[in-house]
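Chemist: need a structure here:
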Amino acid sequence: MSRLTGWWSGRGSAAKVELYTRWSFHFFMVIEIAAIGLVPVSSSRYNPLATPLGLALTLLVCAHAVLNAVLSSRALDWALDRRDRPVRLATALILLTAGGSLTVIALRASGVLDDPSTVAAVVTGLVTFTMSGLVLCVRRPRRMLYVVPAAGLATGTAVVAMGIHPGEGLGYAIGITLSGGGLAAACGFSAWLMKIVWELERSRDVQARLAVAEERLRFGRDLHDILGRNLSVIALKSELAVQLARRERPEAVDQMIEVQRIAQESQREVRDVVRGYREADLRVELEGARGVLDAAGIDCSVDSPGLVLAAEVQAALGWVVRETTTNVLRHGNAQRCAIAVREEEGAVLLTVENDGVGSPSGPGGAPGSGLAGLRERLAAVGGTLEAGPGDDGTFRVTARVPGSRTSAMPRTSLASPASPASPVSPASPASPVSPASPASPASRTEANR
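Modeler: A predicted model of the protein is given here:
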């Protein structure tokens, strides 16, 4: 069943809206052929030339419907900046509509077609469905408010000019204006909605990339703050040691010992910063998961009591939250996600459940390495990981780590800023930008005071 529905469930929200919009326009082709193309051959009020003439009109409507469907597809691609505007197709559709409508009206005026309802259905249908394709080819769909009445007025004028009763001409003008205007408005709104959904999708991607870029900038700033001062001191003391050595002063050895000490201290500080960024903190990751999922339009609920866990347990569960959040964003189309942390039978249980039913696999359906890496991290602390379909068509990831509560803290809101001691790794797409920096200039200035 997953293979049959994968072509739909494997798409994102924007791709689903686009697919729905495209097939809606393709369905207009079926409606035009069924509602208008079969009218000429089904009418019995023709003269002896009715059969070949009716087939000719049916072929005219079918050709118009196919050309309009191709134009609509190309126009949607143009609206999404994937190809040039289909000007030639639009011109061909206008010429086919104008030529076919004038020919049918002329046959009605000459008495070859004596059924006014058949003529009205063919002419009105050709002009009306043409408006649905042309509205996609204009940058400002509001202009169709003037084009549709103009097309209706031109058709009514042509009817009267060929000697048909003015009442019929007025009926053509009103019918084309109302039906063409309504269909053009619906098609224009559908195309506009599709463009807006794609713009929102791109905005989400840009927002995630900016968050990662900002985190990397903060990481670079912290390294600069640590190494900049120490390297300057090392340079000055090394220069002083060189001068002292040239004078054969014994103080040069003391200066080089000081340089060695500062270099070792700098190395330790860099390791601390890198370790802080590479280790995942559970509270920070829970906050980051909810923030990123909410920004992506996914309703995320987090239930986490105040448990004080060992550092290695927090790091392992933090990686689970980070990886599963990434899977929800990449591999599924979730609308809701629930994350819960609780103590159960001497173990800490973390569950992440979403309704996107996204398979955590790589391109082409090959199993990804994310869950395998999580199992290795959990195995290092004696934990286990289970992933698979849950209840009510959901996908659930369950991590169980042996441990118990060492001390209880009141349940706090995860909206509070992240702890400075546990920054977020910039390598994760699901990592938020922490409000506090572990080695920010402001914190160092305050510490120096």
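
Chemist: Please make it C-alpha for all contacts and neighbour counts, starting now.
Modeler: Will do.

Chemist: Where do the helices of the chain begin and end?
Modeler: Assigned by DSSP state H, the helices in the chain fall at 2-9, 13-32, 39-42, 50-79, 87-110, 116-134, 144-161, 166-246, 251-278, 282-295, 311-331, 370-380, 441-448.

Chemist: Relative to residue 363, which of those is closest?
Modeler: For the helices of the chain, the distance to residue 363 is smallest for helix 311-331, at 9.9 Å, taking Cα to Cα.

Chemist: Report the distance from that closest one to the chain centre.
Modeler: For helix 311-331, the separation from the chain centroid amounts to 22 Å (computed by Cα atoms, centre = their mean, to the nearest Å).

Chemist: Tally up the residues packed near residue 6, please.
Modeler: 11 (other Cα atoms under 10 Å).

Chemist: that older thread, any chance of the helices of the chain in JSON lines, with distance to residue 387 too?
Modeler: Shown next, in JSON lines, are the helices of the chain (distance: least, Cα to Cα, whole Å):
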{"stretch": "helix 2-9", "distance to residue 387": "17"}
{"stretch": "helix 13-32", "distance to residue 387": "24"}
{"stretch": "helix 39-42", "distance to residue 387": "58"}
{"stretch": "helix 50-79", "distance to residue 387": "39"}
{"stretch": "helix 87-110", "distance to residue 387": "51"}
{"stretch": "helix 116-134", "distance to residue 387": "47"}
{"stretch": "helix 144-161", "distance to residue 387": "53"}
{"stretch": "helix 166-246", "distance to residue 387": "26"}
{"stretch": "helix 251-278", "distance to residue 387": "24"}
{"stretch": "helix 282-295", "distance to residue 387": "18"}
{"stretch": "helix 311-331", "distance to residue 387": "10"}
{"stretch": "helix 370-380", "distance to residue 387": "8"}
{"stretch": "helix 441-448", "distance to residue 387": "41"}
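
Chemist: Would you do the same for the sequence below? I want to compare the two.
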Amino acid sequence: MRGGRAVSVLVRGWRRDWQQRSKLERIDLYSRMTVSTMPWFFTLAWQVAPFKSDIRHDPLPLLLGLALLIVSLAQCLLSNHNIRLAYRHYLGKAVFPRHRRLPPLALVLVSLGLLAVLVGVDGVSDAGLLLMVINTPMAFATTQTLLVPVRTFLLQSLGFAALGVGVLAAAGVRGGPLGGVALTALFGSAIVLVSVRPSAWSLGVMWQAEEARDLQARLAVAEERLRFGRDMHDVLGRNLAVIALKSELAAELAQRGRPEAVDQMVEVQRIARTSQQEVRDVVRGYREADLSTELAGARGVLSAAGIECEVRGATGGELPAPVQAALGWVVREAATNVLRHGDPRHCTIRIGSSADEVVLQVENDGVAAAPDGTAGGLGGSGLAGLRERLRALEGSLDAGPAGDGLFRLTATIPLSGTETRTPSRTKPGAGAEGAGAEVTAGTEEARVVPGPAGPTALREERR
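Modeler: Have a look, this model is predicted:
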């Protein structure tokens, strides 16, 4: 009973680990596992089969055959031990130490020597000899083909075939069987070359594409930071320079007792308030989400990740600006969750509107458990923030599994009176308790009201 539970826990752990991997990581793991099992398969097929009828059933031939089998299994273990580092060497992420190539090579030479002794005591038939010759270099060649260029590997294969022919000829093999030894040795190396090398090449191309996508994303973020920095410089650069000059002038006038110093400081105060409002406008524009832009961005990002994305319905150009902004945030967060949770192949975004309401649905076929244990990230803080945005427009948000392996997010916003309602905006990192100074600018009055987080409770009023 306990053994069954342990196996069940182990299987669930493997399944959970598999589901948490990306598509590329799954392909990588599958390729490595396939290559790792190849030497074992060939050893069981070509080293064990001769025991039935090809190896003479006498103590010495059977002992030599068993020794050959043990050496072949040791080669398989060494190959599995080296295959991960060999892949990293091929991908340029690590260097395979030269000293780790010597034990597999030594085992190959030992196998060839045992095979020659087996032939010398007339303990194996020609058919069994050819099978064991094919298997002799398989485990060693599996890693070697990843460590050297193709031309070098071919030359090494020719050298091994020539060595095998020489050793077995010295052991007494003649005529057709000797030619078969050369052909089967080359055939075994060719099987490894056409099986392992293309698999590693495909993995290298896919990892390069993944790194290129990551680099593109980082460049996009850096470009957006530069753009925001340029906007802030354009807004504040001139005004800060004027404030600095007028402050110096006011200080000079104050030292001389001139009343014009007050006028200069009033002008500095006006420019500072204007700059504050301009910065707020830049930040507000930077944080606004445009629906059509977010739809295009979601389609591009999901397509780049290998997820087919389809947008159905209008792009929202006829909707009020507050509704477009709120739905834009919904599309952005939904696209992020599709990439972050599950492993979907298709994603559909539907937008439908009537005279009373607008409904946006984001549906994908990648239902999976989020890190917090909820389906599709239903309990995450991102969706909670979306609900707050939609609540300001009297809207609602529903998210959860929709059956048939689908996950659906639905945002609904009523259109009646939306033109007069705007969602509340909050400064980044500031809540109701930590708001900074509030600016109310008019033609005749401007107030600076520091909030509770301000250094003082000063209210300065100028009429």
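
Chemist: Among the helices of structure 1, which comes closest to residue 396 of structure 1?
Modeler: Across those, closest to residue 396 of structure 1 is helix 311-331 (Cα to Cα), at 9.5 Å.

Chemist: Mind checking the helices of structure 1 for the one nearest to residue 392 of structure 1?
Modeler: Among the helices of structure 1, helix 2-9 comes nearest to residue 392 of structure 1, with 15.2 Å by Cα to Cα.

Chemist: buried stuff in the closest one?
Modeler: Under the neighbour-count criterion of 16 or more other Cα atoms under 10 Å, helix 2-9 of structure 1 has residue 9 buried.

Chemist: Return the mean post-superposition distance for that helix against structure 2.
Modeler: Once fitted to structure 2, helix 2-9 of structure 1 is off its aligned match by 5.1 Å on average (mean Cα distance after the TM-score superposition for structure 1).

Chemist: How much space separates the spatially most distant residue from the centre of structure 2 from residue 250 of structure 2?
Modeler: For structure 2, the residue at maximal distance from the C-alpha centroid (Cα atoms, centre = their mean) is residue 257, at 66.8 Å. To residue 250 of structure 2, residue 257 of structure 2 is 10 Å away according to Cα to Cα, to the nearest Å.

Chemist: One more: residue 95 of structure 2?
Modeler: 67 Å.

Chemist: Could you do residue 320 of structure 2 as well?
Modeler: Distance, residue 320 of structure 2 to residue 250 of structure 2, using Cα to Cα: 47 Å.

Chemist: Then residue 233 of structure 2?
Modeler: Per Cα to Cα, residue 233 of structure 2 is found 25 Å from residue 250 of structure 2.

Chemist: out of these two, which sits in the busier spot?
Modeler: For residue 233 of structure 2 versus residue 250, neighbours defined as other Cα under 10 Å are more numerous around residue 250 (22 against 13).

Chemist: ok, and the closest non-adjacent residue to the more buried one?
Modeler: residue 261 (4.4 Å; Cα to Cα, 6 or more residues apart in numbering).

Chemist: Which position in structure 1 pairs with that neighbour?
Modeler: Aligned by TM-score structural alignment, residue 261 of structure 2 pairs with residue 252 of structure 1.

Chemist: Tell me how many other residues surround its match.
Modeler: Neighbours of residue 252 of structure 1 under the rule other Cα under 10 Å: 21.

Chemist: can you check residue 270 of structure 2 too?
Modeler: Residue 270 of structure 2: 14 neighbours (other Cα under 10 Å).

Chemist: any idea how far residue 275 of structure 1 is from the counterpart of it in structure 1?
Modeler: Matched by TM-score structural alignment, residue 270 of structure 2 corresponds to residue 261 in structure 1. Note on residue 261 of structure 1: its distance to residue 275 of structure 1, by Cα to Cα, is 21 Å.

Chemist: need the contact list for the residue mapped onto residue 126 of structure 1 from structure 2.
Modeler: Matched by TM-score structural alignment, residue 126 of structure 1 corresponds to residue 136 in structure 2. Applying Cα atoms under 8 Å, 6 or more residues apart in numbering, we find residue 136 of structure 2 in contact with 72, 108, 111-112.

Chemist: ok, the residues you listed vs residue 237 of structure 2, which is closest?
Modeler: residue 108 (73.0 Å).

Chemist: Next up, the contacts around residue 115 of structure 1.
Modeler: 45-46, 108.

Chemist: Need the nearest residue in space to residue 200 of structure 2, chain neighbours excluded.
Modeler: Distances taken as Cα to Cα, 6+ apart place residue 87 nearest to residue 200 of structure 2, at 7.0 Å, with adjacent residues excluded.

Chemist: For stretch 109-121 of structure 2, buried residues please.
Modeler: So, applying 16+ other Cα under 10 Å, buried residues of stretch 109-121 of structure 2: 109-119.
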